[in-house]
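>>> Here is my input, please return the structure:
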Amino acid sequence: MVAIAIQRAGQGLLQARRLAQHAEALGYKRFWVAEHHNMPGIASAATLQGQNWLSVDSSVAGYSDTKSVVSSFTRTGGAVTIQTIDIDTGGMNLFDAGAGATEVGIIDGLRDATGAIAAAGFSIATLDISALTNSAADLATLETYILGADSALSEMTDAATDLGSTKSRIGLQQDFVKNLMDAIDRGVGQLVDADMNEESVKLQALQVKQQLGIQALSIANQSSQNILALFQ
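The predicted model follows:
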């Protein structure tokens, strides 16, 4: 879910960059990047196990960029131990409602003229080129916005790479657990088959005993009748 949301937000940001370049080339005066592509909605909907890594509020008490994800478990002597992977989600935050000096979102963080995160400048989330003209100053401003979009895209690519690496690690554990469960199922199936064979042999033996008993009773009855016939 989180990786998909980052991918969708990245696609929206890439399209926004292309529109900005188009606007720069043709003198268009339109579009609002974040709202036009609904990035806030995409980020807010990206929830994993009740947690949102893309849209956060770092000012909340107890907030931490480090998240723990269950990766595997072991069972020794009947005791189950859960192993987790710690993930630094600081570089994955697209929006941070409580952004400060050290905590910023990729989309709503402030950027300088080079497009890098800074203490002051413009934000991808709120920039608006609708009032820009074809003047040299406005075209320079538009170029700055494009640099900011490029930087944000690069940061989102890094975030997606980190998520992909984590997903691969968890996937390996899932494959191991699946193979282990398949092996256990096969073992249980073989035990059940063995028990069924044993019960089948017991049932056949019981049926033979019953048949022998019936035949013995029949022979005994016939012998009695033959003896009685001698006295008639």
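>>> from here on, contacts and neighbour counts on C-alpha atoms
OK.
>>> Let me see the ranges of the helices in the chain.
Along the chain, the segments classed as helices by DSSP state H run 2-26, 33-36, 39-45, 136-230.
>>> looking at those helices, which is closest to residue 58?
Closest to residue 58 of the helices of the chain is helix 39-45 (C-alpha to C-alpha; 14.7 Å).
>>> Now do that closest one: everything it contacts.
Helix 39-45 is touched from outside by 5-6, 8-9, 12, 34, 52, 54-55, 94-95, with contacts defined as C-alpha atoms under 8 Å, 6 or more residues apart in numbering.
>>> May I ask which two of those are separated the most?
Looking at the contacts of helix 39-45 by C-alpha to C-alpha, the two members farthest from one another are 12 and 52, with 19.3 Å of separation.
>>> now the contacts of helix 39-45 in JSON lines, with distance to residue 164 and neighbour count?
Rendered in JSON lines, the data for these read as follows (distance: C-alpha to C-alpha, whole Å; neighbours: other C-alpha atoms under 10 Å):
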{"residue": "5", "distance to residue 164": "13", "neighbour count": "20"}
{"residue": "6", "distance to residue 164": "11", "neighbour count": "24"}
{"residue": "8", "distance to residue 164": "15", "neighbour count": "17"}
{"residue": "9", "distance to residue 164": "16", "neighbour count": "24"}
{"residue": "12", "distance to residue 164": "20", "neighbour count": "20"}
{"residue": "34", "distance to residue 164": "25", "neighbour count": "22"}
{"residue": "52", "distance to residue 164": "17", "neighbour count": "18"}
{"residue": "54", "distance to residue 164": "15", "neighbour count": "28"}
{"residue": "55", "distance to residue 164": "19", "neighbour count": "23"}
{"residue": "94", "distance to residue 164": "17", "neighbour count": "28"}
{"residue": "95", "distance to residue 164": "20", "neighbour count": "24"}
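>>> Before we compare anything, build this one as well:
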Amino acid sequence: LVAAREPGVDKTKIDKELTELKNQLVSISESASFSGENWLNNDGAAASGTKEIVGGFNRDSAGLVSITTLAVNTTSTTLIGTTNESLGLLTKDIDADALNPDTTGTAVNYYLIDADGTATTAGSATAIALTTGTTDAQVDDMIRVVDSILTQMTDAASNLGAVQKRVSMQEDFVANLMDSIDSGIGRLVDADMNEESTRLKALQTQQQLGIQSLSIANSNSENILSLFR
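Reported below is the predicted structural model:
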């Protein structure tokens, strides 16, 4: 869109790239499914609401187990609203005039993606698309709307990132706890081979010294007996 603001540029060629980028966004949103859940694409008429995921497995000193869950507001992470386009960050109407520092007070609504093939709000919204007749003022409005969408997507991504970090921290904690338990059990049941080897060598040395002492004692007794002969 910034490139389309340059004088003399062919806006129709830039629009072809915009169209493919939009298609890629739709593909990513529709493919972001796991276990029947999709937090980026909402094909229902109502907001997807809050979802809960397991965030921790806790066992207290008495051996009692509790599960910690994390609440995620997936309404704020929805990118595509298939049935109700006002639910998606990429499909809802955004007033470009409200984002203009020189606002006129008259709403100028734009939407980025048309998910159901019809205008989001008939007669009031305009698709972010370029034609040979698109004016510089319209391109400026489109840039403001896209910048607003990027800001909202950054906020949504930060929320998901915080949840992902919490789950990752719990995963690392459990892994470290398992390593500590394995190490503690190992100290109880596994012998220290270096220590045992040193102890064995000490016992063997003591045994050899004992044998030599007996040998010396026997030889001394024979020498004493030879004096009486």
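>>> returning to what we had before: mind putting the helices of structure 1 in CSV, distance to residue 107 of structure 1 included?
Conversion of the helices of structure 1 to CSV gives the following (distance: least, C-alpha to C-alpha, whole Å):
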stretch, distance to residue 107 of structure 1
helix 2-26, 9
helix 33-36, 8
helix 39-45, 9
helix 136-230, 7
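>>> of the ones you listed, which approaches residue 90 of structure 1 most closely?
Here helix 136-230 is closest among these (C-alpha to C-alpha), at 9.1 Å.
>>> chain center to the closest one, what's the gap?
Put simply, helix 136-230 of structure 1 sits 23 Å off its chain's centre (C-alpha atoms, centre = their mean, to the nearest Å).
>>> by contact count, what packs against that helix?
In this structure, helix 136-230 of structure 1 makes packing contacts with helix 2-26, strand 66-76, judged by 3 or more C-alpha pairs under 8 Å, 6 or more residues apart in numbering; DSSP states H and E.
>>> Return the most buried member of the ones you listed.
For these, the stretch with the most neighbours on average is helix 2-26, a mean of 18; neighbours defined as mean count of other C-alpha atoms under 10 Å.
>>> Okay, angle between it and helix 136-230 too, please.
Put simply, helix 2-26 of structure 1 runs at 150 degrees to helix 136-230, going by axes from the mean of the first three to the mean of the last three C-alpha atoms, to 10 degrees.
>>> if we can go back for a sec, the helices and strands packed on helix 136-230 of structure 1 into CSV, with extra columns for distance to residue 175 of structure 1?
Compiled in CSV, those are given as follows (distance: least, C-alpha to C-alpha, whole Å):
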stretch, distance to residue 175 of structure 1
helix 2-26, 20
strand 66-76, 11
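>>> out of the ones you listed, nearest to residue 160 of structure 1?
Taking C-alpha to C-alpha, helix 2-26 is the member of these nearest to residue 160 of structure 1, at 6.1 Å.
>>> Does the closest one pack against any helices or strands, and if so which?
Packed against helix 2-26 of structure 1, as judged by 3+ C-alpha pairs under 8 Å, 6+ apart, are the following elements: helix 33-36, helix 39-45, helix 136-230.
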